[in-house]
Structures are given as C-alpha cells and as structure tokens.
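Engineer: Any chance you can model this:
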Amino acid sequence: MQKDQLFTRRRMLLAGAAALGSAGTAGIVLAAGGEETARTAAAPVPGPQARQALKPSAFRLQPFTGYGPPRTAPRKLKVRKKPILQISGRGRRMMLTFDDGPNPDYTPHILDTLARYDVRAMFFVCGECVADNRELLARMAEEGHVVGNHTWTHPLLTTLRRKEIRSEMERTSDIIEDTYGERPQWFRAPYGAWNRAAFQLGAEMGMEPMAWTVDTTDWMEPGTGTIIDQVEDGAAPGVVVLSHDAGGDRSQTVRAIREWLPYLIDSGYRLTVPARRM
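Structural biologist: I've put the predicted structure just below:
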C-alpha cells in the first residue's frame, strides 16, 4: 500500500495513539550531556516561560566515510512495555522529532531552519524514503542530528506477522547504517501503534522505543497558526515534540518551525537529543 493511501487511517490512529500515550505514565530518557538512564515519572506540566541564554548542543555526530570496522551485533536492551514519552535532564530541555522522511521538498527547509539556530533534532525515517534520498540522511549525520528507525514502508504493525515486522525494522536499520554511518538506537512505531513484537524486536536490535509528548497535529494540515500554537502552548521541560517532514503536504510545518523555534529559544529552552550509547 502506498503511503499516501494511509493518511486517512493516520488521522484516526494518531489521534487515538496520542490520547492513549498521554493518559498514563511516561518513560523518561536522559538527553545528551549526561549518563543515559530510563525510568518512569508523571508527564510534564507546561509552566511559565523563563528567558535565558540558550547554549548550543555540544552533540556532534561524525559520519563514517565509507571504510570502517565491520558491523557488530547490537547490544540487546531490556524489553519495555511502554514507549519513552519525554526526556530528563537539568534545565529547560525539550526535544524535536520529525517523522516519515526524508523528503526532498520539505526536509531540506527544516534542516536549514535547524542549522540557522544551531539546533539538533531527531528524524525517524522510513527506509523506502531513505533509498531515494540518501544525501539528506548524510546531511543529517553531518549536521549532528539523530536518526531513528520508522520502518521501511510505514505499515500498521499491529496487522503484521512478527517476521514481517522484523523485516520492516531490519531493512531500515541496514540502510540507515549504510548511509548515516551508525545503526539507529531509537525506534518509533508508525501511527504510534505499538505491540509486544515491536517492543521485543526493537530491544533485540538495540533500539529504544520513542513516542512523543506534544503532537503538533501537522499531519492533519490544520494551518500554520494552529501548529505554532500547539508547540508554544505545549512547551515544558522534558517535552518531546512530534512533527512530520514527509507523508503529505508539509509546507505548513516548514513555515511553522520558522516561527516556533526562535520562540522556544527566546523562552530559554534548550533543544537537545538523546545521549549516544557507545
């Protein structure tokens, strides 16, 4: 099934997944700059904005140049029952994530805006999109962004057999490593639809499950102003923001980030990425 045929289902499933994800406890992962841990805690509550200088993230990823050590088996992780929804760390930290790309019409503009403000983000990519846009993944590596696995064709995992889920995840991890220089350490289920197999297989492949705290609703194309409001109203320490750089017309997302990103920075937020496991 082509991705553009999935967006009616996406609108229903993502709305339900977002409501479900915010209803319970949230996993927390420590952002770059400290020892990586994970635990559970209550979801963050938006608070008043405090103006302070933003220090650029020190995270830099140096991509491989073609010749390097042979692949090694990923470190197996503890199997989780819920995805991580927010980040931990000192200060007013937030994390920006973008799903479904890369896409040559929208991803470069988002990368340009992130580069303008010296901000790192996470991109959960689909393998079939990477195959057509390898240069964009290479740019993400060069500019210090973290790339996660979002399956090969963006299927609804709860309708697939275990071996089909494995194939979707493994193929995507392989092309990410070939293009980006490292195997992904993070996985996000399409539509936010998780099942036991996705958690188990992700852990076997060395990937932690990452969800989100604030949904920009850009997948519904609600208007640039609505997207801006969703981010600015939901801003709080520990928040993980969900946006999209592919899968539909993302021109509203491109315009919105040019407004809400400087607002977050001026409000004293540090936009960061997870610590790397070596």
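Engineer: make it CA atoms for all contacts and neighbour counts henceforth
Structural biologist: OK.
Engineer: doesn't Ile28 fall inside a helix?
Structural biologist: No - under DSSP: H, G, I helix; E, B strand; the rest coil, Ile28 falls outside any helix and is assigned strand.
Engineer: Look up how far Thr179 lies from Glu142.
Structural biologist: Glu142 is 11 Å from Thr179, where distance means CA to CA, to the nearest Å.
Engineer: ok, the two, which is more surrounded?
Structural biologist: Counted by other CA atoms under 10 Å, Glu142 and Thr179 do not tie: Thr179 has more neighbours, with 24 against 15.
Engineer: Kindly indicate whether that one is helix, strand or coil.
Structural biologist: The three-state assignment at Thr179 reads helix, by three-state DSSP.
Engineer: and the closest residue to Gly238 other than its chain neighbours, what does it touch?
Structural biologist: Nearest non-adjacent residue to Gly238, counting by CA to CA, 6 or more residues apart in numbering: Ile87, 4.5 Å away. Listed by CA atoms under 8 Å, 6 or more residues apart in numbering, the contact set of Ile87 reads 27-31, 93-95, 238-240.
Engineer: next up, for comparison:
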Amino acid sequence: MKKDQMPLGRRSVLQAAACLGAAATLGLLFTDRAQTARGRAAPSPAAGPSPSPAPGPVPAAAGPPLKATSYRLQPMTGHGPPQLRRALPPVRKRPFERISDAGRDMVLTFDDGPDPRYTPGILSTLRRHGVRAMFFVCGEMAVDNRDLLREMADDGHVVGNHSWSHPLIPKLPPSAIREELGRTSEVIEKTLGEAPLWYRAPFGAWNRHSFEIGAELGMEPLAWTLDTLDWTEPGAGAIVKRVRAGAGPGVIVLSHDAGGDRSGSVTALRRYLPELLEDGYRMTVPPR
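Structural biologist: Next up, the predicted model:
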C-alpha cells in the first residue's frame, strides 16, 4: 500500500462508523426493485450463495488489474489491504437501483473520474444550478486528481467508490476485490477525511464477494435506473434525448466524466439539467 495508508485501528473505527451511518439512512432514501414489500417489516436480504447480478449485457474482458486504461467498456445494469472484519449481516444480494417515495426527485451520477479534461465542466454546470450529484471515482484517476475530489466534496457532492482500475469484478478473487475497493477507499479517506459510504461495481457487474467486501468497508451498493449510453460517445444530442425520455420520479441517471471523450456528456448536462429543473424535478443525493 502507499505511504499514506491509514493506520489499521483508526480505519477500522471509521469503517464501522460509516457502515452504521449508511445503514441508518438506507431505509429512508433507497429501495431495491427486487423487494416489493415496504415498511419496517421488510428487512434487507441476507447474503446467500447465489446472488443475482445486475441485469445487462456482459462486456468484453477488462484489461490487466491496476493498469491505467484509456477507455471504459460497456456498463452491464498483490499488496492488498490488511485483513478486514467480517461483514455484519444483513449483506445485500442486489444493489439499490432507485429512490423510494421520492416525489419528483432524481439522482445524477457520474462514473470513472475524476478527469481534469471533463470533470471541471460538469462541476461548473452543477454549481451554476445549485445541484448536487454523486461521483463514483476510480482510484487510479483519483490519486492524481485529489484537487477535484476536494472540489466535489466542497460543493456538497457525494464521492463514491468505483474500484481502482475498473476491472470486471466477478473475474477477480476476493483478495483482488479487496485491493480494488480498499485502495480506492483509502485515497478518498486520506483526501477528504472520511471514507466513502457508497460504491458501484464497474459495468454494474456485482457478485457475492463484492457485496460482502463492500460491507466490510462500510459501503452500500448503488446501481442506476437510466443509462445515458454516453460511454458510446453518441454526441450531446443523443444523450439529451435519452435523459428526456427516461426522466421520472426516483430515477438514478448514469453518466461518465472520464474513460473516453466525455465532451458530449459535459455539453448534454448543460442542456438537460435546466430542463429537468424547469419540469419540477429536484436533484438529490443521499447523505455523505
């Protein structure tokens, strides 16, 4: 691990506190489409041997672990950290996929950054409209762009964990998953003073180990409802059209601020965000 690794004892305390904090807010903010029952009598599912991955097409094989990549593949729906504590039940088998009882609330999320070419433009647009969002960052990008992490936090955005090198998680052994998630959480914690409470699997490809290790690190999994398909670089017009068509109460929007040419994503946000606000939608985020 890097020289700035947090001492194990302090990190364990922070992880436990983060886990309790996240658990306290989940019942109020998010719901899993896999659970139809609501209310206090509907607990989160316990871990099981055969979890159901998030739906979506399977991408091509990811590149070598811990090597920076110049692009990201299609989303689907070592020297690792020290031994982590056993995950506290219940451990989820599916990610949260939308906001519950949200009225006209929506969540904007951006993956793969921060990238100094595109992230500042997205932050500027969000700031102009007084809107907060969620940024799921990759450690290999965050470690060299800590100033952008601080800018995200200073503006009130939620910074989440998107692994270190954006691998296909189900193809990794548990030790490598701990490396991917643990190293990224440490960069975020070292930079912002607090570990992330949320994470998103690259490509939306989750497995039992990722849910358990995420819980060990004090994080809850968050997927998305609306994929803008901006990773295909279709141009701003196509992205705006998809957001207009898919907008609705409780929707979580997936976009990207890195991993390719994201100029279309930057331009599209400037166009569709004021439209959503004029239509009465409120952009929200869970507590950090």
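Engineer: TM between them?
Structural biologist: Superposed pair, TM-score by TM-score structural alignment, normalised by the length of the first structure: 0.74. Supporting alignment: 218 aligned residues with a CA RMSD of 2.4 Å.
Engineer: about what we covered before: quickly check the contacts of Ile87 of the first structure for the two that are furthest apart.
Structural biologist: Checked with CA to CA, these reach their widest spread between Gly27 and Arg93, with 15.4 Å between them.
Engineer: what does stretch 174-182 of the second structure correspond to over in the first structure?
Structural biologist: Alignment of stretch 174-182 of the second structure against the first structure: residues 162-170, by TM-score structural alignment.
Engineer: who's in contact with the matching stretch?
Structural biologist: Contacts for stretch 162-170 of the first structure (CA under 8 Å, 6+ apart): 149-153, 157, 197-198, 201-202.
Engineer: now the helices for the first structure?
Structural biologist: Applying DSSP state H to the first structure gives helices spanning 7-21, 107-116, 127-132, 134-142, 162-180, 196-204, 224-234, 251-266.
Engineer: For the shortest one, grab the matching residue range in the second structure.
Structural biologist: Aligned using TM-score structural alignment, helix 127-132 of the first structure spans residues 139-144 in the second structure.
Engineer: outside of the matching stretch, which residues touch it?
Structural biologist: By CA under 8 Å, 6+ apart, stretch 139-144 of the second structure touches 66, 68, 112-115, 148-149, 161-165, 183-185, 187-188.
Engineer: what's the spacing between it and its chain's center?
Structural biologist: 15 Å (CA atoms, centre = their mean, to the nearest Å).
Engineer: buried residues in that stretch?
Structural biologist: Neighbour counts using 16 or more other CA atoms under 10 Å place 139-143 of stretch 139-144 of the second structure among the buried residues.
Engineer: Tabulate those in CSV, adding columns for distance to Asp32 of the second structure.
Structural biologist: Below are these laid out as CSV (distance: CA to CA, whole Å):
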residue, distance to Asp32 of the second structure
Gly139, 27
Glu140, 30
Met141, 30
Ala142, 29
Val143, 32
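Engineer: Pick the one among those residues closest to Arg127 of the second structure.
Structural biologist: Closest to Arg127 of the second structure, out of all of these and judged by CA to CA, is Ala142, at 20.4 Å.
Engineer: Quote the end-to-end distance of stretch 149-165 of the first structure.
Structural biologist: With CA to CA applied, stretch 149-165 of the first structure spans 12 Å between its terminal residues.
Engineer: Which positions within that stretch qualify as buried?
Structural biologist: So for stretch 149-165 of the first structure, counting by 16+ other CA under 10 Å, buried means 149-158, 162, 165.
Engineer: Nearest residue to the most centrally placed residue in the first structure in space, please, no chain neighbours.
Structural biologist: By CA atoms, centre = their mean, the first structure has its centre lying nearest to Thr97, at 3.6 Å. Distances taken as CA to CA, 6+ apart place Met122 nearest to Thr97 of the first structure, at 4.6 Å, with adjacent residues excluded.
Engineer: ok, Glu204 of the first structure to Arg196 of the first structure distance?
Structural biologist: 12 Å.
Engineer: Between these two, which is the more surrounded one?
Structural biologist: Neighbour tally, Glu204 of the first structure and Arg196, criterion other CA under 10 Å: the higher count belongs to Glu204, 17 against 14.
Engineer: What about the counterpart of Ala201 of the second structure in the first structure, how many residues nearby?
Structural biologist: Matched by TM-score structural alignment, Ala201 of the second structure corresponds to Ala189 in the first structure. Neighbour count of Ala189 of the first structure, defined by other CA under 10 Å: 25.
Engineer: wait, doesn't Ala189 of the first structure sit right on His150?
Structural biologist: Yes - Ala189 of the first structure lies in contact with His150 (CA atoms under 8 Å); the separation is 6.1 Å.
Engineer: Give the closest residue to the counterpart of Tyr269 of the first structure in the second structure in space, chain neighbours not counted.
Structural biologist: Using TM-score structural alignment, the partner of Tyr269 of the first structure in the second structure is Tyr281. Spatial nearest neighbour of Tyr281 of the second structure, excluding adjacent residues (CA to CA, 6+ apart): Arg104 at 4.9 Å.
Engineer: mind checking what that neighbour lines up with in the first structure?
Structural biologist: Using TM-score structural alignment, Arg104 of the second structure lines up with Arg92 in the first structure.
Engineer: What about its match, how many residues nearby?
Structural biologist: When neighbours are defined as other CA under 10 Å, Arg92 of the first structure has 21 of them.
Engineer: How about the contacts made by it?
Structural biologist: 236-238, 268-270.
Engineer: let's see 7 Å
Structural biologist: When contacts are counted by CA atoms under 7 Å, 6 or more residues apart in numbering, Arg92 of the first structure is found next to 237, 268-270.
Engineer: Good, wrapping up.
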